[in-house]
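Novice: Take a look and give me a structure for this.
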Amino acid sequence: MKAADPRHTALTILMRCEKKTCTLDKSIDIAQNQLESLSRQDRNLCNAIVFGVLRHREYLDFIIKSFSKKPFANLDIQVLYILRIALFQILFLDRVPAFAAINTSIELAKKQTNKGAAGFINAVLRNAEQNHHTLALPDLNKNLLAHICTGHSYPGWLIKRWIRVHGGEKTLALCQSINTIPPITLRVNTLKMKRKVLGALLETQNFGVAYTNESPDGIHISSPGKPVTQIKGFTQGLFQIQDEAAQLVSQILDPKPGEIVLDACAGLGGKACHIAQLMNNQGRVIAADLESHKLDSLGAETQRLGIENIRVQQLDLLKATIKDFDGYFDRVLLDAPCSGLGVMRRNPDTKWKRTLKDVLRLAAQQKKMLNAAANLVKPGGILLYAVCSCEPEENEQVITAFLQKRKDYSPDNAMEGISALSNATLTTGDHYFKTYPDGHIMDGFFAVRLKRIDKTP
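Specialist: Now for the predicted structure:
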């Protein structure tokens, strides 16, 4: 199979992503050479197939089970993905004729598997294409759990807990929203340009432009038709890609020019760059992370953005002490490793990789990391805890355990001027910041601002 075939590339990405240790992002990165060899149209088709198969996997499997004469559990994993790829095109992509989806999948099967498998795939697909409309989903009123899991493609363990926490109506709305294609959201680099000036520049390139409702720096764009890195203004450092909820986390931290700030789990540095931007390049931002490779690209990114006050530092937060730094910090951001269940719109593989055990394991780690980060804040300073998950174990329960243990901290509700926290739909009864994908054009996030009590007279 030629590398320039979008369906073969999609199959390669999905098969690699099947491994629990390989995220979708990583699998796509590995396939970058294959993707770059595709035309823009074929690259868009490949992208639609990969994300679509993962978003709708359980429903596609429901169709396969209904028309396969072989037990589903006995299907070869490669055969199964070829079936999923073809069915996604037949059921969800109007621009691909059914015969084309079937024929290309048969050819793919002949070259990737064997003649017998190709015949089986042909039979299942033709039967499904002709008769899938006769199938009925589990009844919404009689079996809500099965209806959502099958019709909207989610694992049972997650939907059970969401129904228990949110109720059926909210859970259904969440699932529908998460399965939609999210917008591309940019954050203007205010060191170089104002938001409306960037918006006008994007409109001259025929993008649909909508300004974010809560973040003063965000812009949603539609109909890009090309990679963001090829948009006029990217090379000049006029913007970064960042979801609105993630932008609001840095706004809630509210760093001031001249302060010393730590981003304790900086990762690729999106929030660290925003913090530096909010500080107007004055003061110092330490971008720390355990994984040095995540920090490797930050130097080039700060240069592109014209940021001069970030210093990177490889660091295991759980082993860190104040001796690892020049002194205590005015503000510390802990954007802790989490289940990522709040960003499934962008990472649909998370649906099928995370388990309840992962949530509990990560929550235990988050408690330790929050306590470690708290030791680095100066008296009177600010500690912000954030995760891209809306699960109680990773949210309120972490904060409750922390405040019970750390009597030198209290919730900081004196956040005048932070508009996001004046919006009742973005805060809980405890004044915690919490967003969901339904109802807001942003990812699911949770954040709490804490203040270290200053006991000096």
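
Novice: CA atoms for contacts and neighbours, from now on please.
Specialist: Will do.

Novice: So which elements touch the helix or strand harbouring Val50?
Specialist: Assigned by DSSP states H and E, Val50 belongs to helix 40-55. Of the remaining helices and strands, those touching helix 40-55 by 3 or more C-alpha pairs under 8 Å, 6 or more residues apart in numbering; DSSP states H and E are helix 6-17, helix 77-92.

Novice: which of the residues in that helix are buried?
Specialist: Buried residues in helix 40-55, counting neighbours by 16 or more other C-alpha atoms under 10 Å, are found at 42-43, 45-55.

Novice: Quick one: the residues you listed as a markdown table, columns for distance to Lys192 too.
Specialist: Formatted as a markdown table, those follow (distance: C-alpha to C-alpha, whole Å):
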| residue | distance to Lys192 |
| --- | --- |
| Asp42 | 35 |
| Arg43 | 32 |
| Leu45 | 35 |
| Cys46 | 35 |
| Asn47 | 32 |
| Ala48 | 34 |
| Ile49 | 37 |
| Val50 | 36 |
| Phe51 | 34 |
| Gly52 | 37 |
| Val53 | 40 |
| Leu54 | 38 |
| Arg55 | 38 |
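
Novice: buried stuff in the lengthiest helix in the chain?
Specialist: Longest helix of the chain, by residue count under DSSP state H: helix 356-374. For helix 356-374, burial by neighbour count (16+ other C-alpha under 10 Å) applies to 359-360, 362-363, 365-374.

Novice: Now show me the structure for the sequence below, then we'll compare the two:
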Amino acid sequence: MADRHAVNLARAMTAPVRQAAHNVLTDVDSNRYDLATALDHGRRDLVDSRDRALLGEIGFGVYRWRAALDHVISQLSSRALTNIDDSVIRILRVALYQLIKLDRIPTHAVVADAVALTRETGVSSASGFVNAVLRTYTERRRPISFPLIPSCENDETFDHTAAVNYLSITLSHPSWLIERWLDRHGWTSTAAWVRFNNRRAPVTIRPLLNGVSQSELTTRLRRTGVHTVATRVAQRGLIVTDGSISTAGERLNSEYIIQEEGAQVVTELVCSLTATLENPLILDLCAAPGVKTVGLACNGNPVRVVATDYRERRINLLIENLAQHNISNASVVQLNAEQPLPFTAAFDVIVVDAPCSGLGILRRDPDIRWRRTAEDLEAFSARQLRMLKFASEALRPRGWLVYSTCSTEPEETNAVIQQFLSEQRDFRITRPPTPEFNSCIEPDGFLRTLPFRDGIDGFFAATLQKRIP
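Specialist: As a prediction, this is how the structure comes out:
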């Protein structure tokens, strides 16, 4: 497994955290919630901030290193993983992650907590098995080995099988995805991408430009003990390097949004289009939770935004986010973007930030690695194409249709646009009017950020303009 990471969490795991960690993994593995939502629920009953921090560390860590942890379990146990109860596997993953990665939690507490948890979760018959597996690890009774990095001089001469084993087991990514990336990008780029995904994502923020500039926000945050540097690719963003953004105070909270850098690039692309228009009307489809909507509405130029989503919970989240930032130039409409839209062709810019596999943001959402399959991609692309078709009908002539995803896979990116253009002859690809992003704009005119090249999460955007009839 990767280098040992010392986490400054001095307290041993208390009973509430132990149960919360197991509940989080159960909710994610059963597809009840994604990891971020499960952690939000799990933290609600934890009073101590250190317990909440530990819960997040365990949740993200287990999904980031799940394949490697399972590889360890398989070497410590006489049983095959398929013959171990799912609840027991979760208990072992949590315990082994702490033993291997968190060196401030006492070993005896980790083992005792894991054994106790078998009784609390209804698998008490496995308590002896869990104790034996963990004692075998802590007492080094069996050697643990991992697939080694393959020897290679360049992308043409590497051992493909060894590369897949190393990247999928030692560096903990699904083998089907590793195969795809190796075929498209080769060994060097794929290995760099996987290592990128296994690093912790920084907090990135974007100033709301109708009220504060990047430099002004930098100064104000510094006064509260929060230090930042400029983002790599996005032109207005900040990366938090020291301090906690949560301590900046309510007044400053209304002056920025927390938004990953790849998403900021897409927001800035859309803003570059609206900046050429006079008080444009923007349609933001699939807008919840509303971070992008806030960024568009507060870009420093007069705009009008209609933000939409489908499910009641997401609509409420969207409304809350707009209210929190006092957005008065955006309205919310509940609709299904996979059906004809209740609008005339009146919008100057339409943004289809389509639901996708999320395979470009595995650093930030490591659980996605294990919740997606190759078969999911065709289903996503079919939904994305439907949304594009219906959105195009609400766009005025010479308006722009921006399609974006946080996926890097061809089925959800180039293939969707190619199919759309083959059916909609009145649209053409236009190169985004953002020379500052030239390094991310490919010869086909699409904007694409790649972790191994750009140092940020993977996003895709296509800018399509509607011809005059």
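
Novice: on that earlier part again, of the buried residues of helix 356-374 of the first structure, closest to Lys451 of the first structure?
Specialist: Among those, Ala374 lies closest to Lys451 of the first structure (C-alpha to C-alpha), at 9.4 Å.

Novice: How about the contacts made by the closest one?
Specialist: Ala374 of the first structure sits next to 383, 452 when contact means C-alpha atoms under 8 Å, 6 or more residues apart in numbering.

Novice: re the thing from before, of all the helices and strands packed on helix 40-55 of the first structure, which one is nearest Val448 of the first structure?
Specialist: Nearest to Val448 of the first structure among those is helix 6-17; the distance by C-alpha to C-alpha comes to 33.1 Å.

Novice: Over which residues of the second structure does the closest one lie when aligned?
Specialist: On the basis of TM-score structural alignment, helix 6-17 of the first structure is assigned to residues 17-28 in the second structure.

Novice: Mean per-residue distance, the matching stretch versus the first structure.
Specialist: If you overlay the two and look at stretch 17-28 of the second structure, the average distance to its match in the first structure is 1.2 Å (mean C-alpha distance after the TM-score superposition for the first structure).

Novice: Please say which position in the first structure Asp376 of the second structure maps to.
Specialist: Under the alignment (TM-score structural alignment), Asp376 of the second structure pairs with Asp358 in the first structure.

Novice: What segments of the stretch 301-450 of the first structure are helices?
Specialist: Using DSSP state H, counting those that start in this stretch, the helices of the stretch 301-450 of the first structure run over 350-353, 356-374, 396-405.

Novice: Out of those helices, which gets nearest to Tyr154 of the first structure?
Specialist: Nearest to Tyr154 of the first structure among these is helix 350-353 (6.5 Å), distances taken as C-alpha to C-alpha.

Novice: if we can go back for a sec, the longest helix of the first structure to helix 396-405, inter-axis angle?
Specialist: For helix 356-374 of the first structure and helix 396-405, the angle between their directions (axes from the mean of the first three to the mean of the last three C-alpha atoms, to 10 degrees) works out to 40 degrees.

Novice: Surely Val240 of the second structure is in a strand?
Specialist: Yes: Val240 of the second structure: assigned to a strand according to DSSP: H, G, I helix; E, B strand; the rest coil.

Novice: dump the residue contacts of it.
Specialist: 202-205, 226-229.

Novice: hmm, 7 Å instead?
Specialist: Val240 of the second structure makes contact with 202-204, 227-229, according to C-alpha atoms under 7 Å, 6 or more residues apart in numbering.

Novice: do the same with Phe196 of the second structure
Specialist: Each residue near Phe196 of the second structure by C-alpha under 7 Å, 6+ apart is listed here: 363, 451.

Novice: For it, which three-state class applies?
Specialist: The three-state assignment at Phe196 of the second structure reads helix, by three-state DSSP.

Novice: Aligned to it, what sits in the first structure?
Specialist: With TM-score structural alignment as the criterion, Phe196 of the second structure pairs with Ser177.

Novice: Could you do Pro340 of the second structure as well?
Specialist: Counting by TM-score structural alignment, Pro340 of the second structure lines up with Ala320 in the first structure.

Novice: once aligned to the second structure, how far is stretch 445-452 of the first structure on average?
Specialist: On superposition with the second structure, the average gap between stretch 445-452 of the first structure and its aligned counterparts reaches 0.6 Å (mean C-alpha distance after the TM-score superposition for the first structure).

Novice: how far does that stretch sit from the chain's center?
Specialist: Averaging C-alpha positions (C-alpha atoms, centre = their mean, to the nearest Å) puts stretch 445-452 of the first structure 20 Å from its chain's average.

Novice: So what's the residue count around the residue nearest to Asp316 of the first structure when sequence neighbours are not counted?
Specialist: If the residues on either side of it in the chain are set aside, Asp316 of the first structure comes closest to Leu290, at 4.9 Å by C-alpha to C-alpha, 6 or more residues apart in numbering. The local packing of Leu290 of the first structure (other C-alpha atoms under 10 Å) involves 17 other residues.
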